[in-house]
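> coordinates for the following, if possible.
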Amino acid sequence: MTETVPKTPADLFAFLDGLGIEHKTLTHPPVFTVAESVSLRDEIPGGHTKNLFVKDKKDQFFLLTVEENAVVDLKTVHLTIGAASKVSFGKPEKLMEYLGVVPGSVTAFGAINDSEHKVTFVLDADLMQHDIINCHPLSNDATTSIGRDDLLRFLAATGHEAVVLKVTA
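Prediction:
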């Protein structure tokens, strides 16, 4: 297996531009948690995301992208997302291998690095009520705003059919 170099934020922006997808990015000090990112709310409108990289016992991986303050019941979410068992958090090595990001920078934009389609992308239905969705652009020192429908278009362009489900309590 050849080691592929993860794409950079610049690669992501070029990909979005190539699709004709409008996006806006604000750079800020690195944030590792939702709590740390709250100070940015006044500057960045729209739905802000929290991402959970999980796997089931058959090593099926899922990225759950939900609204930042939403609660996901990890004991029962497998029933909603079609996992083979209860889910647990995926290891940082798999996160880097599949999505090209480190913990703290997890994002739906990681789909650009998942060329083997190892991850199922699940977008929470409540998050998708927002016209604008905000995600890290593969690093946690910036936030990229993109239209809800454009996020779905981006995922489709990477070969991922996003699943929109209510996964939050």
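> from now on I want contacts and neighbour counts done on CA atoms only, so please keep to that.
Fine.
> got the contact list for the spatially most central residue of the chain?
In the chain, the C-alpha nearest the mean C-alpha coordinate belongs to Ala108, at 2.2 Å (CA atoms, centre = their mean). Contact partners of Ala108, counting by CA atoms under 8 Å, 6 or more residues apart in numbering, are 51, 63, 65, 121, 135.
> pretty sure the last one sits against Thr107.
Yes. With contact defined as CA atoms under 8 Å, Cys135 and Thr107 form a contacting pair (5.9 Å).
> I'd like the structure of this one too, to check against the first:
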Amino acid sequence: MDIMARLALWQINPPLIEHPPLFTCADADRLLVDRPGTRIKNLFLRDNYGRRHFLLLTRSDKQVDLKALSVQEGISRLGFASDERLSRYLGIEPGHVSVLALINDVQGEVALWLDEDLSAGDDFHCHPLRNTATLLLSRADLLHFAEQTGHQPRWLTVPELG
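Alright, predicted model coming up:
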């Protein structure tokens, strides 16, 4: 899929920055990739039974307390979803996760969670289904994208470790 063409159809035309492959936020730190906007971390989660899946967007430096988040949301033990689940539900490989992967969740099986810490942010860093580029997606465009893909974002106060 040409994600850029699909975004353009929805009148979403963010700046695109090409760069070496970045698999984690730490990779960007090591390469000293300096981009304007809000860096985010994307966590693909599942409940204990593997019946419910969530894509959580949070600050790139935040250490999420999954146990506390599970209790807060009344979900049996949140954990990281497997690579196989990532491929099945979002159609991508590890290291390529971003909100834009929700375009592949045509069945609407993945819930979108946004950390309230991001509520004042803008120009969110998002991989366009590959980790060799970053889009700077405005807050309005991110919400418009979620609407177009049928994902109602839910803003949460995400607990931090420590």
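> please state their TM-score.
The TM-score (TM-score structural alignment, normalised by the length of the second structure) is 0.91; 157 aligned residues with a CA RMSD of 1.3 Å.
> translate the residue nearest to the centre of the first structure into the numbering of the second structure.
Alignment note (TM-score structural alignment): Ala108 of the first structure maps to Val99 of the second structure.
> do the same with Lys94 of the first structure
Mapped onto the second structure by TM-score structural alignment, Lys94 of the first structure lines up with Arg85.
> isn't there a helix covering that match?
Yes. Counting by DSSP: H, G, I helix; E, B strand; the rest coil, Arg85 of the second structure falls inside a helix.
> from Arg51 of the second structure, how far out is it?
Distance from Arg85 of the second structure to Arg51 of the second structure, counting by CA to CA, to the nearest Å: 11 Å.
> go on, Met1 of the second structure?
In this view, Met1 of the second structure and Arg51 of the second structure are 27 Å apart by CA to CA.
> try Ala101 of the second structure
Distance of Ala101 of the second structure to Arg51 of the second structure, given as CA to CA: 19 Å.
> show me which of the two is the more surrounded one.
Between Ala101 of the second structure and Arg51, counted using other CA atoms under 10 Å, Ala101 has the larger neighbour count: 21 against 8.
> Three-state assignment for that one, please.
Secondary structure, three-state DSSP: Ala101 of the second structure is helix.
> in this structure it contacts Leu90, no?
Yes. Between Ala101 of the second structure and Leu90 there is a contact under CA under 8 Å: 5.5 Å.
> which residue in the second structure lines up with Phe32 of the first structure?
By TM-score structural alignment, Phe32 of the first structure lines up with Phe23.
> now its match. Nearest residue, chain neighbours left out?
Leaving aside its chain neighbours, Phe23 of the second structure sits nearest to Gly95 (4.0 Å; criterion: CA to CA, 6 or more residues apart in numbering).
> then Leu78 of the second structure?
Excluding the flanking residues, the one nearest Leu78 of the second structure by CA to CA, 6+ apart is Asp47, at 4.6 Å.
> counting neighbours, what do you get for that neighbour?
17.
> please apply the same query to Pro36 of the second structure.
Neighbourhood size, Pro36 of the second structure [other CA under 10 Å]: 10.
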